[in-house]
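Colleague: Sequence first, then the predicted structure:
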Amino acid sequence: MTHVRFIGTDGTIREVVAAPGARLLEVAQADGQPLEGTCEGQMACSTCHVIVAADDFDKLPAPTEDEEDMLDLAAGATRTSRLACQIVLRADLDGLTVRIPGEVRNMQGR
């Protein structure tokens, strides 16, 4: 199992446990986190934008060019921003910490 820490917009920390192979977006939504995922994980929007803790960011595979294009549309994007629909949990990501951004821009990229 993989533990994930969500830091809410108000600073509240929630830790959940998920099975390896689960997508972070689905785990977040099941926990009631305010990630819309308007495009249902098709990488056609940025409404599942999260900010990954710096210590965890390098554990993730590099984002694709399409993901980087969507992140260009995300409100408040940072150097460690990713789309939750593109993060597949693995055992080595145990303890992954992500922050939920304070604002979301719902713009279709395609």
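Modeller: Structure's in. What do you need?
Colleague: use CA for all of it now, contacts and neighbours both
Modeller: Noted.
Colleague: quick one: residue 13 and residue 31 touch, right?
Modeller: No: checked against CA atoms under 8 Å, the pair residue 13 and residue 31 is beyond contact range at 11.9 Å.
Colleague: So what touches stretch 88-102?
Modeller: 1-9, 18-24, 33-35, 49-53, 56, 59, 76 (CA atoms under 8 Å, 6 or more residues apart in numbering).
Colleague: Could you pick out which of the residues you listed are located in helices?
Modeller: Of the contacts of stretch 88-102, the ones assigned to helices by DSSP state H are 24, 56.
Colleague: Just the buried ones from the contacts of stretch 88-102?
Modeller: Buried by 16 or more other CA atoms under 10 Å: 2-8, 18, 20, 23-24, 33-35, 49-53, 76, out of those.
Colleague: try this one side by side with the last:
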Amino acid sequence: MDKQKITFQFISANGESQEVEGLTGETVMQVAYDNGIEGVAAECGGSMSCGTCHVFLDEASFARIDAPSESEMDMLDIVSSDRHATSRLSCQIKLGSDFAGAQVHIPESQY
């Protein structure tokens, strides 16, 4: 099966937006790393043990994708930035067609 390109945006704490593309199956964290997005440190490399890839999604995109696992919810309880209703760990969001057009906000405290 061919991988599909998924286009979405990262939005910095100061409101600057950067449109990026990833392939289905990649994680939002991988796309951030590949595109040099500041504020997504991902110090644990995506093993869900540090919380430094914490992001906020726009409400519509959050509602369209799979809900976070219990383990992800536990990790979100200890992230350094304020948790929002649409908080996710970017290492746990796999790109699919339901993520196209999403807005991924990076918390100010991660810069």
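Modeller: Nice, I can see it. All figures in this text were calculated on a predicted structure; none of them were measured in a lab.
Colleague: Superposing both, give me the TM-score.
Modeller: Laid over one another, the chains give 0.90 as their TM-score (TM-score structural alignment, normalised by the length of the first structure), with 104 aligned residues with a CA RMSD of 0.9 Å.
Colleague: still on that earlier bit, now, which of the buried ones among the contacts of stretch 88-102 of the first structure lie within strands?
Modeller: Of those, the ones assigned to strands by DSSP state E are 2-7, 18, 49-52.
Colleague: Centre of the chain to stretch 32-39 of the second structure, how far?
Modeller: 11 Å (CA atoms, centre = their mean, to the nearest Å).
Colleague: Spatially nearest residue to the equivalent of residue 61 of the second structure over in the first structure (excluding sequence neighbours)?
Modeller: In the first structure, the residue equivalent to residue 61 of the second structure is residue 56, according to TM-score structural alignment. Residue nearest to residue 56 of the first structure in three dimensions, not counting chain neighbours: residue 96, with 6.1 Å by CA to CA, 6 or more residues apart in numbering.
Colleague: Map the one you found onto the second structure.
Modeller: Match for residue 96 of the first structure (TM-score structural alignment): residue 102.
Colleague: what's the burial count for its match?
Modeller: A count of neighbours around residue 102 of the second structure, defined by other CA atoms under 10 Å, yields 20.
Colleague: Serialize the ones in strands among the buried ones among the contacts of stretch 88-102 of the first structure to TSV and add fields for distance to residue 83 of the first structure.
Modeller: Shown next, in TSV, are those (distance: CA to CA, whole Å):
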residue	distance to residue 83 of the first structure
2	18
3	18
4	15
5	16
6	14
7	15
18	18
49	5
50	6
51	9
52	10
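Colleague: Looking at those, which two lie furthest apart in space?
Modeller: Farthest-apart pair in those is 2 and 49; separation 20.1 Å (CA to CA).
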